[in-house]
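J.: Provided below for reference: sequence and predicted model.
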Amino acid sequence: MIQRISQHKYVPAPSHNFLMLATIFLLMLLNFLQTGMIAFAAAPLMGELGVSPQEYSLTTAAYACVAVVTISKQRWLIERMGWKYYILASLFIFFIGCLICFYGNNFTVFLIGHVVMGFGGAAFMAGARVIVTLFPPSPLRLTGIKTYAYGLTISSALAPFLVARLFLDASWQYLFAILMVFTVLAAITSAFCLPGIPTKKELRSQSHPYLVMALTAGSFLVLYALRYGSYEFYSNSILVSVILLLGLTSIYYFIRSTIRHHHARPLLSIKQLFESKIYRSGVLVFFTCYLIMGSNNYLLPQILQKGLGFSWSTVGSWYALGLVSAILGVWIHMKVFPKRPNGKKFFMFGFVCLGCYGYIMSHLTPSSNMQTQILPAIAFFGFFTVFIQGTAAAKSFKELEHDETAFSHAQQLKNMISQIGMSMGTALASIGLQWRTTIHYNALNEHVAANNPIYQSALHQIANAYGQVNQLVANKMAFAWIAQHVKQNAVLLAGIDYYSLLFIVAIIGFIIMTFQSRLN
């Protein structure tokens, strides 16, 4: 039985279809569970590991750098190893990284484990999407796309909930225990269904070590500058700018050399890909979405915790529930899109949802209710991600689907850009939050003065509430309470600024999608 199943072909046998679909789902589940959980758990992880945000930024920069380089080499490795052994090797490396993190109890071990996870897991998303093309053109391929989309949305919604429950009821190490369980399941399914035959030598793509080194150095410098600049931008702006410039120069050298020395089998078919106007437009849409998602994933927990005072576990549970809308969005999109494939209405609806999200969140107050105001807003954001990215994915790769290599390279490049977009969104959100919080804090702090009758009245009322202690201690406690609320309101006002900007971005996106025709 095992011997018969292991005799793979390039196109899976009908008896393997369920295992193929399970592999696609599990790869997406692993990818978005680990990115979602580690991103949402950043603040408590810093506390558990005893590191500053600046130190923790090194792990995210190193992971993203490894991810970019690993994704760029995905097709090159598959051609030499075959799909089965490439996925199994990736899962094994990812499992080792999870194991290191699980047994790690300090920052150095966590950093090593996280980077090892990046070597193994960075290409799960692109790999899952290209595996779908192993199905022959048929309704089965559409089922594969649905499985891919549901894996993405289910794992995105599940990640914050699992993090909140695990930190509350168990330990942070169990994040990686869950990932190890799903890694083993993915290895079992992929071992019995993926083709194991490598590509013929004369058809394999080529890779130059200097170009890979340039991409590695450039990716790390850019991503580290973005992450490091999130915390040191104002105090070390020159250093951050120099690091960013060096990184961009290195990436420019990689792109220019790849295009200039273009041959029949390049590492990435950048020249061929960007000759497609539809692909260029689609990548721009994806980059915009990932920029927004990166900034929102960072800011939303900060605003709900520090601005509105919700507990971290409460934020995780309700955030997960709100993102269930993305699962519903996939179901609606899959029902409507095949019958009405014109992309304009889906893009316009997506930006309407983003506008609703920005409008609702820009009207937050200290007494805002999680169930009646914030939860519906998060649901709108879930619809935005599905309808914009789902439609862009359906349109952007249309001209490349006939060429498996070009399609694989297109997916790789899109996911490399997504890593940069997410990092850039997080960095800009962090810098913006510091900037706007400082401005609002200074403005509010001006009213905390002895000559302000409103402040004196509030101080007197709060001090009376602490009447069980002596007057001097009561005044100190009242002042501390006011200072805490000044800081809390400053964060909330900074969040309102961000969501007002997001509302404007949604309007601009809606107008652009109304008049564009390339992605329709």
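T.: Yep, that arrived.
J.: use CA for all of it now, contacts and neighbours both
T.: Noted.
J.: For I508, grab the count of nearby residues.
T.: 14 (other C-alpha atoms under 10 Å).
J.: Helix, strand, or coil at it?
T.: helix (DSSP: H, G, I helix; E, B strand; the rest coil).
J.: ditto for T199
T.: With three-state DSSP as the criterion, T199 reads coil.
J.: quick one: contacts for it?
T.: I78, E79, R80, G82 (C-alpha atoms under 8 Å, 6 or more residues apart in numbering).
J.: Second structure follows, compare the two:
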Amino acid sequence: MSPPPDHSLPALRERYGERYRWLLLLSVMVGTMAAIMSSTIINVAIPDMSHHFALGQERAQWVTSGFMVAMTVSMLTTPWMLARYGYRRTYVGCMWLLMAGGLAGGFASTYPLVLAARVAEGLAAGVVQTIPAIIILRAFAPNEQGRASGIFGMGVVLAPAVGPSIGGLLVDGFGWRSIFFMVVPFCLASFWLAHRFVPTSSPGGTSANPQGSGLDWRGLLLAAAGTLCLLNGLVELHGGTATAAGALLGGAVLALVAFVALERRTLQNRRQHPDQGVDPLMNLSLFKNRLFTMGSIVAFIYGIALFGSTYLLPVYMQSGLGLSASHVGTILLPAGLVLAVVIAGVGRLADRQPTRRLVSIGLLLLSASFALMVTIDPGRPAQIIPLLVTWAIVGRIGLGFILPSLNIGAMRDLDRADIAQGASVISFLRMLGGSAGVSLCGIVLEWRLAAHGAQLATGGVATPARVTAFEETFLMLAAICALALTAALRLKATSKPQASQ
């Protein structure tokens, strides 16, 4: 009986030659497309789901926020999972969990079950979305990393570009449940690709070590508790009591202080006793690198604006302007296609142009797209859709400048051994910002609606008060993007990038 084929990284490289790194990138791209689709496409179904379960705005937004919290926290576990179980077992296990969450959410009969399914999807998506950046920085030479990131990004953004259009039609034709089933074919394809091209080894080409360092459970629990306190504290700032909000936000601060102290002590113990203890969930020594620190700040603020707007824009078009779910998908489709083209072109520029220049241009365009939303006048219905399409395209061009540049640029000064940790931290901070951004948009929107004496309503005729509340929320996002420019202008590498291995 012949031995099973060798699926270690060196063996796969030898089997497939120079094209292997692109086949590996394609394999993880399919899973990432499913993860990103599951995180964004649900927004098209929120109004219909809210009506089905008779949910208020605060409870409905937890369909998105619950996913974001789970995804944010699980990102920190990626380096440990890859070292302990290897790329393939980690990736395939997460894709099984993502598919199970999609099926459970589609068949759920109560809102708590829907929320549980979204949490399961978020846990899987967090780990899956961190892996591609590690592969690009380890498998590709420095002069190919921008190109690889651009091609990967082009493929990944096509899913959320086409997804809302298909999702809008599905919601109108079959209801909100159909949205959950869209990840299933992507998950099935990812299983086949993973079996052929994803290595069983861990980052660096070494064998996975199931008996290796344990998980930093205390750090993980503190990170989860702090994130939950932060988001619930933001919700309590509006619609709750000042005492509850203060207690929750104070708890978030205490969790942060305890987390930093714990991670410092864990890192110190690991250095003193390399063969004992656990690796820190977050290696805080990475922040001694200025480029990485500035990139982390940009990633956090950018996450607030990106995910906040991803939640806000479909709600604005449906509840603010009275458009149908299918209209929302059609309006967002051209912007998504433009993003796919821009991101591929900017990926090539990222190998030659300074990171700070590309990221700053992107932030300016993204901020402008939010600010220009105030030019949409419901009293002129013929202009609504053209302006929505135009401003969405401007914002997506901005994203096209940011996405291929930020992760790679922020980690180019790191040692190769720190790449997995760096990718995990950057992803965590971006998603933490995104989780806060979704809550922040919901809070500011409800605050401004109450200030103008308006309420959300799906469909119907747009009212000036309701539209004004949305416009003020968009201006808040524009200001946040402008704030990120101060850190983006300092994204300057201090050393040459290291060659791939």
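T.: Yes, it's here. Everything numeric in this text was worked out from a predicted model, so none of it was measured.
J.: ok so, going back, show me the contacts of T199 of structure 1 that map onto helices.
T.: Assignment to helices by DSSP state H places the following of these there: I78, E79, R80.
J.: Could you report the distance from whatever residue of structure 2 lines up with the second one to L215 of structure 2?
T.: Taking TM-score structural alignment for the superposition, E79 of structure 1 sits opposite A83 in structure 2. For A83 of structure 2, the distance to L215 of structure 2 under the criterion C-alpha to C-alpha, to the nearest Å works out to 11 Å.
J.: Now I374 of structure 1. Nearest residue, chain neighbours left out?
T.: M361 (7.0 Å; C-alpha to C-alpha, 6 or more residues apart in numbering).
J.: Map that neighbour onto structure 2.
T.: Counting by TM-score structural alignment, M361 of structure 1 corresponds to M373 in structure 2.
J.: okay but its match is in contact with F474, surely?
T.: Yes: the criterion here is C-alpha atoms under 8 Å, and M373 of structure 2 meets it with F474 at 7.0 Å.
J.: Those two: which has the busier surroundings?
T.: The neighbour comparison of M373 of structure 2 against F474 (other C-alpha under 10 Å) goes to F474, with 28 against 19.
J.: and A11 of structure 2, what helix or strand is that in?
T.: helix 9-16 (DSSP states H and E).
J.: can you list contacts of that helix?
T.: Contacts for helix 9-16 of structure 2 (C-alpha under 8 Å, 6+ apart): D6, Y20, R21, F197, P199, T200, S201, G205.
J.: How about stretch 32-49 of structure 2?
T.: By C-alpha under 8 Å, 6+ apart, stretch 32-49 of structure 2 touches 60-61, 63-64, 67-68, 98, 121-122, 124-125, 128-129, 155-157, 159-160, 163-164, 167-168, 171, 175-176, 179-180, 183, 186-187, 310-311, 314-315, 318, 325, 328-329, 458.
J.: ok, 6 Å please
T.: By C-alpha atoms under 6 Å, 6 or more residues apart in numbering, the surrounding residues in contact with stretch 32-49 of structure 2 are A125, Q129, V156, A159, P160, P164, W176, V183, F186, Y311.
J.: distance of the second one from I397 of structure 2?
T.: Going from Q129 of structure 2 to I397 of structure 2 by C-alpha to C-alpha gives 22 Å.
J.: Give me the neighbour count for the closest residue to S213 of structure 2 other than its chain neighbours.
T.: In space, and not counting its chain neighbours, S213 of structure 2 is closest to V278: 5.2 Å by C-alpha to C-alpha, 6+ apart. Applying other C-alpha under 10 Å, we find 19 other residues in the vicinity of V278 of structure 2.
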